[in-house]
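Asks: can you look at this prediction? I've put the sequence above it.
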Amino acid sequence: MLNSVYPVRALLLAIFLLMAGSGFLSTLLAVRLEVAGASAGVIGLVATAYFGGLMLGSMRVERVIARIGHIRAFAAFVTVYSASSLTYAILDNPGVWTMLRFIDGFAMAGVFVCLESWLNQQASPQNRSGVLAFYMIALYSGQAAGQFLLNLGDSAPDLPFMVSAILLSIALLPVLLTRMEQPRIDAVAPFSLKRLYKVSPLGIIGTLITGAMLGAFYALGAVYIQRIGMGLSEVALFTSCVIAGGVALQYPLGILSDRFDRRLVVIACFLAAALICLPIALADLGATWTIGLGSLFGGFAFALYPLCVAHSNDHLSEEERIGASSGLVLTYSAGAVAGPLIGSAGMGAFGPAGLFAVIGGLALIGGLFGIGRTFARAAVPADDQQAFQSLPRTTPMAAVLEAETPIQDDH
């Protein structure tokens, strides 16, 4: 498998550095707004702007990349993000930060499209699964490691923004110095939502709810930890452990879903997430239990998106999967746009407990919807299910990398 990584090592290093430099910014901004006395609604609005920019960028940046090329486009998007990171330290204003987060989301969409289309070109049918697996490792390990940069703000409030800009700037080097041929972007046309729902109701509703759950968590998880009396180091550890838990359980749950009715695994993940949210919301657990349960929550919640995509693909022909997966990425993004607003409303109404009460309620709705679907349609036989593949929730371009991975027979 290491042989599959060597040709794309520059791209994997770039995504690790990018996520280390940018993945903690949403947490950092939420912490700073909370300290400044901003309401949960304002914090949620700032977070929603990022997901809105990511969603719009996913649909628009391909034109920019096609016009100026991957390397120059990548450099432009990363430069904008780096400049934005420094601007947060200069202009401490929620309105300005909302605008900057929208720009960040749009720029990050461009980065993802550049890197994922490049990875797609470099991957072959024989090593595509390995490339995708290492891409996921680089992405989530960078995001998890970056959370600990929050602690730099204890001694110098502006230092985390500066380190973010430095890491983003360094991430340019592996791509600017590469000798790899620039890829051609093939347009990915997503299914209409109506058709996607008809093909797989649980796939699209599950993806939408998952987006709302994780959008709310990314926006307000740090605020929850602070409002229950924990410090910045606990915020960093909690967020990092949730991400790490999400990585750890994806493959075991995916393998389980290959062997049984995948819907039952989706339902179990939704109900498990709902059950875990209950004590986090209602009990005074202390740091150890809160972080431990957060890791379990991440394990089940992060697995839901690839499980819903795999379930949808079980009902599709191979040539339909790219369009469907692309549509599901955008559906997830739509949920992520709504999630911070729903979560902030919950916190505004019920205090800190409102965040995980809302996330748990969304998970319960997803589980109940899944139970209803088991009575509406017969299960796909386990031998006919597509093999589970863990995949990122980034842009429709990731659907190309995932959907062209050869199907393996594990039965």
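Replies: Now that the structure is in, tell me what you want to look at.
Asks: could you use CA atoms for every contact and neighbour count after this?
Replies: Noted.
Asks: ranges for the helices of the stretch 251-400 of the chain?
Replies: 262-282, 287-313, 321-350, 353-376, 397-403 (DSSP state H, counting those that start in this stretch).
Asks: contacts for the last one?
Replies: What that stands for is helix 397-403. Contact with helix 397-403 is made by 112-113, 116-117, 119-120, 128, 132, 188, 318, 321-323, 325-326, 329, 389, 391-392, as judged by CA atoms under 8 Å, 6 or more residues apart in numbering.
Asks: please repeat the previous calculation with a cut-off of 6 Å.
Replies: V113, E116, N120, R321, I322, S325, S326 (CA atoms under 6 Å, 6 or more residues apart in numbering).
Asks: top of those residues by neighbour count?
Replies: Tallying neighbours with other CA atoms under 10 Å puts S325 at the head of the contacts of helix 397-403, with 29 neighbours.
Asks: save the contacts of helix 397-403 as JSON lines, and put in distance to G53 too.
Replies: Formatted as JSON lines, those follow (distance: CA to CA, whole Å):
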{"residue": "V113", "distance to G53": "14"}
{"residue": "E116", "distance to G53": "18"}
{"residue": "N120", "distance to G53": "24"}
{"residue": "R321", "distance to G53": "25"}
{"residue": "I322", "distance to G53": "22"}
{"residue": "S325", "distance to G53": "20"}
{"residue": "S326", "distance to G53": "17"}
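Asks: dropping in the other structure now:
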Amino acid sequence: MTASVLTPVPSVKRLIILLSVTLVSGLNQGLLLPLLAILLDQRGVSSDLNGINSMALYIGTFSTMFFIEKPIMKIGYKYGILVGIVLAGLGTIMFPFMHALWIWFILRIAVGIGDSALHYCTQLWIVSSSPPQSRGRYISLYGMAYGIGFSIGPMGINFTSIGKWLPFALNTGLFVVIMLLVTRLPSVYPERAEKLETSTNRYWRTYRIAWFALLPAILYGLMEATMNSNFPLYGLRIHLSKEMISMLLPALGVGSLIVMFPLGMLSDRIGRKPVLMACAIAAGMMFFMVPLAGNNAPLLFVLLGLIGGCIGSFFSLGLAYAADLLPRELLPASNVIASIHFSIGSLLGPGISGIGIQYISEKSMFLMLGGAFTLFALIGPLFRRSNMQSRNSSAA
């Protein structure tokens, strides 16, 4: 089976379908994280156990990254996406019909594996087929599609007033529609690294060249999982209504959508690193300010919107930065590492913040997030792009 030749610029049809896949996947995650947390809280499940159950989705994502590269090399991006859609869709539709906590844990793992396959294939397909001089813009479109879906997702909570099954069914229906579109895509395969180079060497080279560019994935996972799993619990404890919480969470996505594409273009002009550092320090300061807003919903919406604007493109800009630094044959390895990093952050976030809410203070989650992003900005000056990296980027 011969791989299709990648075009220098993604075709419009292919790009639209890939962005649609990303949007629906983002919508699914944006819906499930807060909705399942609220449903468990209504059943009397404690904050720490609720947070641990939320980690299951990211356990699925994390475990997938250790074996996904070789199967995608064999079956290609298209069939990798189709497998991901089936897993995520089936897992989602089963939630309202199952009630045991351990079954929800397994279903979240299945959804996490599906989402992981979707994101790995769409990210790598877009990044590897984008020219370096406009890579920031293309990956920003990916981030915008995910952000739109993730912002719309929490609003599905309001459909539970009609029936608890309805938001799950609607999202599964969207997966079916997207699957039909994906079947129209050509079969394209990732570029292979040199056979003589072992996987260990490739991952070590990737880390050595682009370790700083891969850190944003951890921070984005930490922020996303913490806010969507535990902000609903925080909101309930400061006496916000379920409906208000469902309106506040999309503020993160709204903020990112407004500035994501401009940030991508700015990073094409002045470089990814200064944009990432400036956004991190600004977001860190605003996380520290969230508890000061109390339950003032308009002020919380503004703060969350500003935070989303600063770090909504963190994952995508990190990928673009890594692609700038690495030769093309290391891009699959960098995507695997970025996804593992995202999963690590996502696993740590709900657990740590859930324990913090339960035993320390509901405000502790914002201190953790503020400290993490501030630390990233402070270690930025330690990273230097070597001449070897520059040659690798030029060769790519």
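Replies: Nice, thanks for sending it over. None of these values were measured; they are calculated from a predicted model.
Asks: could I get the TM-score for this pair?
Replies: Here the TM-score for the pair of chains, by TM-score structural alignment, normalised by the length of the second structure, is 0.79; 382 aligned residues with a CA RMSD of 3.9 Å.
Asks: returning to what we had before: L25 of the first structure: which of the helices of the stretch 251-400 of the first structure is closest?
Replies: Closest approach to L25 of the first structure among those (CA to CA): helix 321-350, 15.3 Å.
Asks: tell me roughly how far the closest one lies from the second structure on average.
Replies: For helix 321-350 of the first structure, the mean deviation from the second structure after alignment is 2.7 Å (mean CA distance after the TM-score superposition for the first structure).
Asks: to L56 of the first structure, which of the helices of the stretch 251-400 of the first structure lies closest?
Replies: helix 321-350 (9.3 Å).
Asks: without its sequence neighbours, what residue ends up closest to the counterpart of P94 of the first structure in the second structure?
Replies: Matched to the second structure by TM-score structural alignment, P94 of the first structure sits across from L101. Using CA to CA, 6 or more residues apart in numbering and skipping the chain neighbours, the partner closest in space to L101 of the second structure is N53 (7.9 Å).
Asks: just give me the match in the first structure for the one you found.
Replies: When the first structure is aligned by TM-score structural alignment, N53 of the second structure is paired with V46.
Asks: does that match count as helix, strand or coil?
Replies: helix (DSSP: H, G, I helix; E, B strand; the rest coil).
Asks: residues near it, how many?
Replies: For V46 of the first structure, the tally of surrounding residues (other CA under 10 Å) stands at 27.
Asks: leaving out chain neighbours, which residue sits closest to D324 of the second structure?
Replies: Distances taken as CA to CA, 6+ apart place S393 nearest to D324 of the second structure, at 5.7 Å, with adjacent residues excluded.
Asks: how about that neighbour, what does it touch?
Replies: Taking CA under 6 Å, 6+ apart as the contact definition, S393 of the second structure lies against D324, L325, L326, P327.
Asks: how many neighbouring residues does the nearest residue to A40 of the first structure once chain neighbours are set aside have?
Replies: Excluding its sequence neighbours, the residue lying closest to A40 of the first structure (CA to CA, 6+ apart) is S344, at 4.8 Å. For S344 of the first structure, the count of nearby residues is 26 (other CA under 10 Å).
Asks: burial measure for S386 of the second structure, as a count.
Replies: Residues near S386 of the second structure, counting by other CA under 10 Å: 11.
Asks: the second structure: which residue goes with the residue nearest to A40 of the first structure?
Replies: Per TM-score structural alignment, the equivalent position to S344 of the first structure in the second structure is G354.
Asks: these two touch, right, its match and N50?
Replies: No - counting by CA atoms under 6 Å, G354 of the second structure does not reach N50; the two are 7.4 Å apart.
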